[in-house]
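**Q** turn this into a structure:
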Amino acid sequence: MTGYDLEEDPSIGRVVLTEHQIRERVAELGARITADYRGRAPVLVAVLKGAAVFVSDLARAIELPVEIDFMAVSSYGSSTRTSGVVRLLKDLDSDITGRHVLVVEDIVDSGLTLNYLRRNLRARNPASLEVCALLVREGADPTELDIRYTGHRIPSDFVIGYGLDVGERYRNLPFIAVYAGDRASGRNPPDPAANA
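**A** Model (predicted):
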């Protein structure tokens, strides 16, 4: 049961990941991170706004003391197409020097934002810096992008739910679905790269 009537909102397309599939994978990621960081207290750096839901669930699945901090970046401005330039909108509140940092991303596509974050955070001299991405789009190589923890591979469709939005809507869906477009206005789905 999703709690949503998919027939009522034609903008919600095919479900890519169910609430159960997400919950199960987050638990698995939490167990791996717990094992890998045993004896340490990692700082989870969530990338706003999309990773807020994921980091909340992931932190509860990690059986270690963790600190959560947030960064916000943009390569889109008010558009759904990337400008190719990443801007920092909100910086960390914590000093991460000498800390074990785990960047928590909702979705990775080209790696543009991730590479920016990695350079920015490395300059602050953390003890270690790893990445956990809930979603990695087909065509992106988690090994090449140096993503240590990957939740799910997804197709190149524009997706919504579980923190992912279009126009700030649908972040609260407990599942991840393809955005079918706003049929009432005749608008098509945005470029899938706008998810990243």
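**Q** when you work out contacts or count neighbours from here on, use the C-alpha atoms and nothing else.
**A** Will do.
**Q** which helices and strands does the helix or strand where Arg14 lies pack with?
**A** Assignment of secondary structure by DSSP states H and E places Arg14 within strand 12-17. In terms of contact count using 3 or more Cα pairs under 8 Å, 6 or more residues apart in numbering; DSSP states H and E, strand 12-17 is assigned the packing partners strand 176-179.
**Q** what sits up against the helix or strand hosting Gly151?
**A** When elements are assigned from DSSP H and E, Gly151 belongs to strand 149-154. Strand 149-154 is contacted from outside by 16, 25-26, 29, 131-138, 142, using Cα atoms under 8 Å, 6 or more residues apart in numbering.
**Q** quick one, that strand and strand 12-17 angle?
**A** Following axes from the mean of the first three to the mean of the last three Cα atoms, to 10 degrees, one obtains 140 degrees for the angle between strand 149-154 and strand 12-17.
**Q** to compare against the first, here's another:
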Amino acid sequence: MNNGKKRVLFSAEEINIRNEELGKEISKDYQGKKLVVISLLRGSFIFAADVVREITIPVEIDFMTTSSYGNEEQSSGIVEIVTDIRSDLEGKEVLIVDDIMDSGYTMEQVIKHIKGKNPNSVKTCVLLDKASRRKVDLKPDYTGFSIPDVFIVGYGLNYGDYCRNVPYIYTYDD
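**A** Predicted structure coming up:
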């Protein structure tokens, strides 16, 4: 683990409030539509679960596992779909949920893959947007928080194989 001083960026309370806001916004935008939420595992599972519980309309939930980081702090740029979804997306609205968008490589590849399944629309929702690291022309449709270029941990985001269970988001100051 890092030997720097831990600094909380977003408390559990701040995250909960933002999830409520996102749930209301998503519910309003998709009212009367067939919505499928696709959570990108493993990083987004906590965020996706919390946001989905705030959505007040019927929603189908599915999961996709991708890999581009391994145990590194930066994306390799090569995105692998480890486990695909099981849902039929034909004629449905799709909301892809991820923990963080930085380079954008993963989301770009997932969107391309999902569009090949003929949904009506594909939008994105991320807990954290690290736009300063973007390598592709892509902006999330729904964003929890925008962050600077720092390594973050907690609330689903891992440090190696650990820290996903921490209920807040933090970084380390040297």
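**Q** quick revisit: contacts for the strand holding Arg14 of the first structure?
**A** Leu6, Ile154, Ile160, Phe175, Ile176, Ala177, Val178, Tyr179, Ala180, Gly181.
**Q** hey, which helix is longest across the second structure?
**A** Looking across the second structure with DSSP state H, the single longest helix is helix 12-29.
**Q** tell me, that helix lands on which residues of the first structure?
**A** Residues 19-36 of the first structure are matched to helix 12-29 of the second structure when aligned by TM-score structural alignment.
**Q** what are the buried residues along that stretch?
**A** In terms of neighbour count (16 or more other Cα atoms under 10 Å), stretch 19-36 of the first structure has its buried residues at Glu19, Ile22, Arg23, Arg25, Val26, Ala27, Glu28, Leu29, Gly30, Ile33, Thr34.
**Q** where do the strands of the first structure begin and end?
**A** Taking DSSP state E, the strands of the first structure run over residues 12-17, 43-48, 67-74, 87-90, 100-108, 128-137, 149-154, 159-160, 176-179.
**Q** which one of the ones you listed is the most hemmed in?
**A** Ranked by mean neighbour count, those are led by strand 159-160 with a mean of 28 (mean count of other Cα atoms under 10 Å).
**Q** what residue is smack in the middle of the first structure?
**A** Central residue check for the first structure by Cα atoms, centre = their mean: the C-alpha nearest the mean position is that of Asp106, 0.7 Å away.
**Q** what do we get in the second structure for that one?
**A** Using TM-score structural alignment as the criterion, Asp106 of the first structure maps onto Asp99 of the second structure.
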